[in-house]
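> Give me coordinates for this.
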Amino acid sequence: MFMDDLKLYGKNERQIDSLINTVQAVSEDIGMEFGIDKCGVLNLKRGKVVESDGIEMPNGVS
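Predicted coordinates:
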């Protein structure tokens, strides 16, 4: 089973962290793993890239 190209949108880092926690919990419940090396974060402000980085999972995996 695959869940490709999932995008999460939030107003701030706290909201995104909450969404990541939810997705991770659901993924664990259904036995799926993240391709963490393919994940990333893009932070925009007024339509311009402010920061682009990798992602760190709540369990400390990055």
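> switch to C-alpha atoms for all contacts and neighbour counts from now on
Fine.
> how close does residue 24 sit to residue 16?
To residue 16, residue 24 is 12 Å away according to CA to CA, to the nearest Å.
> scratch that, residue 42
Applying CA to CA to residue 42 and residue 16 gives a distance of 11 Å.
> go on, residue 50?
From residue 50 to residue 16 the distance is 16 Å (CA to CA).
> Let's compare: structure for the following, please.
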Amino acid sequence: EEWYSVEKEESIFFFWSFWISVNQLIYKNKYQAENVMEDLIHQETYKSKVIKESDEYEEHA
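Predicted structure coming up:
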């Protein structure tokens, strides 16, 4: 009877540690994906700004 309860506790512990690690992985990937998206947006706005400025420069020249 006691052996069974210990076994059960260990499986619950294993389940929780597994669940936590999976959630950390998902959270980390989500966070990285958001960062990548932000970087892309910054790059695009920077590119369009540079293109706009170079167009204005050519008009003045």
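> so what number do they get for TM-score?
Here the TM-score for the pair of chains, by TM-score structural alignment, normalised by the length of structure 2, is 0.33; 22 aligned residues with a CA RMSD of 2.1 Å.
> about what we covered before: who's more crowded, residue 50 and residue 16 of structure 1?
Between residue 50 of structure 1 and residue 16, residue 16 has the larger neighbour count (other CA atoms under 10 Å), namely 15 against 10.
> So that one, which state does it fall into?
Look at residue 16 of structure 1: counting by DSSP: H, G, I helix; E, B strand; the rest coil, its state is helix.
> That one and residue 22 of structure 1, how far apart?
10 Å.
> Could you name every residue contacting both of those two?
Overlap of the contact sets of residue 16 of structure 1 and residue 22 (by CA atoms under 8 Å, 6 or more residues apart in numbering) is empty.
> Now do stretch 26-44 of structure 1: distance from first to last residue.
By CA to CA, one end of stretch 26-44 of structure 1 lies 27 Å from the other end.
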